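Q: below is the structure, and that's it, no one-letter string:
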């Protein structure tokens, strides 16, 4: 019934519900067992080109968001997003990211699109 965003470097909590890693690359320094990730839908992450463009500081967060939302309209990404919406309706979902500023990342876009 709810979605929240956490950094993957924070220890898992009992009320996390379904833990979904929303980064394309596995985070450095985190063992897979310790992360307790339930799902890792790489097709839901921004393309390498978009990620590189954004991290190079070539555009604003608003422009990144617009481009990312366009990428999410692709069939695979749209299907994965619909699957997450179903999971959110069924219970708590925690989106995990290694981003240092999750509020200005693709993960915050996902939280909003999922109704969090």
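A: Perfect, I can see it now. It should be emphasised that the depicted structure is a prediction, and the values quoted were computed from it without experimental measurement.
Q: hey, let's count contacts and neighbours off CA atoms from now on
A: OK.
Q: now the residue nearest to residue 7 when sequence neighbours are not counted: how far from residue 37?
A: Excluding the flanking residues, the one nearest residue 7 by Cα to Cα, 6 or more residues apart in numbering is residue 97, at 5.0 Å. Distance, residue 97 to residue 37, using Cα to Cα, to the nearest Å: 11 Å.
Q: so between the two, which is more surrounded?
A: Per other Cα atoms under 10 Å, whichever of residue 97 and residue 37 has more neighbours is residue 97, with 25 against 17.
Q: ok, the more buried one - contacts?
A: By Cα atoms under 8 Å, 6 or more residues apart in numbering, the contact list for residue 97 reads 5, 6, 7, 8, 21, 22, 23, 107.
Q: run the last query once more with 7 Å
A: By Cα atoms under 7 Å, 6 or more residues apart in numbering, the contact list for residue 97 reads 6, 7, 8, 21, 22, 23, 107.
Q: wait, a strand at residue 69?
A: No: with DSSP: H, G, I helix; E, B strand; the rest coil as the criterion, residue 69 is helix rather than part of a strand.
Q: take the one below as the second:
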């Protein structure tokens, strides 16, 4: 795996270095036309459940609790396991950019997903 898993807000311009672009939000971002998003995939099935997403955004769940709950969801999600395999293949030839709409670029579900993917991809080589 010689390429990177990148994070980018959907409101940022697409760049050649983005490689394969995947929207990792359950809801379509406001104000963005599908043609303008330049996405290769919309992976709704690997996003946080509505329940934990709402708890986190309403301030009823700290980021650490949200992260743990989301990782548990990913670990039990067959679509997420299939996504790991797809990512492994993609990363052999290009970067993978996880595209998200969250305003908070320091604490969001895309960060959790990227770290989960990195750990899963490492264990596939051991």
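A: It's in. Just so it is clear, the model here is predicted, and its values are computed rather than measured.
Q: got a TM-score for the pair?
A: The TM-score (TM-score structural alignment, normalised by the length of structure 1) is 0.91; 116 aligned residues with a Cα RMSD of 1.6 Å.
Q: the residue nearest to residue 7 of structure 1 matches what in structure 2?
A: Here residue 97 of structure 1 is matched to residue 100 in structure 2, going by TM-score structural alignment.
Q: same deal with residue 48 of structure 1?
A: In structure 2, residue 48 of structure 1 lands on residue 50 (TM-score structural alignment).
Q: what's the answer for residue 10 of structure 1, then?
A: So, by TM-score structural alignment, residue 10 of structure 1 is matched to residue 12.
Q: with residue 24 of structure 1 instead?
A: Using TM-score structural alignment as the criterion, residue 24 of structure 1 maps onto residue 26 of structure 2.
Q: what's the neighbour count on the closest residue to its match other than its chain neighbours?
A: Counting by Cα to Cα, 6+ apart, residue 26 of structure 2 lies nearest to residue 44, which is 4.7 Å off, once chain neighbours are set aside. A total of 16 residues lie near residue 44 of structure 2 under the criterion other Cα under 10 Å.
Q: residue 44 of structure 2 and residue 89 of structure 2, how far apart?
A: From residue 44 of structure 2 to residue 89 of structure 2 the distance is 20 Å (Cα to Cα).
Q: cool, and residue 34 of structure 2?
A: Residue 34 of structure 2 is 25 Å from residue 89 of structure 2, by Cα to Cα.
Q: for residue 72 of structure 2, same thing?
A: Distance from residue 72 of structure 2 to residue 89 of structure 2, by Cα to Cα: 24 Å.
Q: quick one, what contacts the spatially most central residue of structure 1?
A: By Cα atoms, centre = their mean, the mean C-alpha position of structure 1 lies nearest to residue 22, the distance being 3.1 Å. Going by Cα under 7 Å, 6+ apart, residue 22 of structure 1 touches 40, 41, 42, 44, 45, 95, 96, 97, 107.
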